[in-house]
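J.: Could you look at this predicted model? Sequence included:
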Amino acid sequence: MVALHGLAILFLVAAAAHDLRDRRIDNRIVLAVAGTGMALAVHAWSMGTGGLSAAIVPVLVAVAAGLPFVGLFALGLMGGGDVKLIAATSLVAGPAQTADFLILTCLMGGLVAGLIWVRGIALGRCAGHSRDTDCQTVPYGVAIAGAGIWISLSAIAGALPAEIAS
């Protein structure tokens, strides 16, 4: 479980870096995050926690978590890669942590947007009706990845013996 969360962290860092650089999230990275989340669900099932529903419920929760963001995508307020990454990272978070993940994502999204705004003002590029892409878009994948990393680090810390974790 620790290794899978570590792998998820690596993939989420890659997603954030890709979104910062290109304002896009590569589908291969999203699939890697989703695959890691599915592996975590199968691991939970194999450990005998929750029966078969332990492998199925995370998928249903991930779909439910992603659905509201499809509307934001349809309105042009969020990128498709962001929506897919939210659903994939919900798989990593698991049903018990998905609400925390979504709340953290929103909080971190506000922080990222604020930092982009302050950076644009400091560089004098985001005044008025700028057409600068950096001023018009927020790399929300950074917030999604940050929240997912937080959840995975919490899971890793919870899996460690008390002497090591403190």
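T.: Cool, got the structure.
J.: CA atoms for contacts and neighbours, from now on please.
T.: Will do.
J.: Which residues in stretch 31-41 does the neighbour count mark as buried?
T.: 32-41 (16 or more other Cα atoms under 10 Å).
J.: In a markdown table: those, plus secondary structure.
T.: Supplementary listing: those in a markdown table, determined by DSSP: H, G, I helix; E, B strand; the rest coil:
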| residue | secondary structure |
| --- | --- |
| Ala32 | helix |
| Val33 | helix |
| Ala34 | helix |
| Gly35 | helix |
| Thr36 | helix |
| Gly37 | helix |
| Met38 | helix |
| Ala39 | helix |
| Leu40 | helix |
| Ala41 | helix |
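J.: Put this next to the previous one:
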Amino acid sequence: MTLLILFPFLMILAAVNDIMTMTIPNFIPLVLIVGFSLFAPVAGLSATTIGLHATAAVLMLAVTFCFFACGWIGGGDAKLAAATALWFGPTMPLLDYAVLTSLIGAGLTLALLVARRMPLPVFAEEWAWARRLHGAGTGVPYGMALATAGLIIYPDSAIWKATMLS
């Protein structure tokens, strides 16, 4: 049961890092991958199911790498999305995750576009992360959308359900 905290903790860490630095450290997707690899058998997922989860992650990486190559998302975002897909597998939660991430990402992008048209509040001018986030040439911390959607969808995942039933 305690291992169920790993995924939410890493999602929150990824979101905060992305907002503060516009990067997602490589150790976050790596720990997600290792955590799933260790936790899935303990949760009772079969080797076939684990393989299907791995396939979903590889496919997600291929898609998000194309997004990265087009300049639509950062490399950390692509790796985080793939590591998250490993936890969700090729079932409905993964499709829900992709759609919800897109919607949250669109909302975040629109909110940033609006906010960037307004002056940065005086109290926030001291914060380097706020100045960077407010900058017109700065991208969108899409890790926030990935993490938020991941946290919302997580209770629908096979690994969550398998752990809760045992």
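T.: Thanks, I have it. Model, not experiment: these values are computed from the prediction.
J.: what TM-score comes out when they're superposed?
T.: Superposed pair, TM-score by TM-score structural alignment, normalised by the length of structure 1: 0.78. Supporting alignment: 150 aligned residues with a Cα RMSD of 2.5 Å.
J.: just to revisit the earlier point, rebuild the buried residues of stretch 31-41 of structure 1 as a markdown table, extending it with distance to Leu160 of structure 1.
T.: Putting the buried residues of stretch 31-41 of structure 1 into a markdown table (distance: Cα to Cα, whole Å) gives the following:
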| residue | distance to Leu160 of structure 1 |
| --- | --- |
| Ala32 | 25 |
| Val33 | 22 |
| Ala34 | 24 |
| Gly35 | 23 |
| Thr36 | 20 |
| Gly37 | 20 |
| Met38 | 22 |
| Ala39 | 19 |
| Leu40 | 16 |
| Ala41 | 19 |
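J.: which residues in structure 2 form helices?
T.: 6-21, 27-43, 47-69, 75-88, 92-116, 128-134, 143-153, 158-165 (DSSP state H).
J.: most tightly surrounded among those?
T.: Mean neighbour count (mean count of other Cα atoms under 10 Å) peaks for helix 75-88 among the helices of structure 2, with a mean of 26.
J.: And the most centrally placed residue in structure 2, how close does it get to Trp160 of structure 2?
T.: In structure 2, the residue lying closest to the centroid (Cα atoms, centre = their mean) is Leu146, at 3.3 Å. Counting by Cα to Cα, to the nearest Å, the gap from Leu146 of structure 2 to Trp160 of structure 2 is 18 Å.
J.: and what of Ala85 of structure 2?
T.: 14 Å.
J.: Please apply the same query to Val63 of structure 2.
T.: The value you get for Val63 of structure 2 to Trp160 of structure 2, if Cα to Cα is used, is 25 Å.
J.: With Ala78 of structure 2 instead?
T.: Taking Cα to Cα, one finds Ala78 of structure 2 at 23 Å from Trp160 of structure 2.
J.: for Pro90 of structure 2, same thing?
T.: Distance from Pro90 of structure 2 to Trp160 of structure 2, by Cα to Cα: 15 Å.
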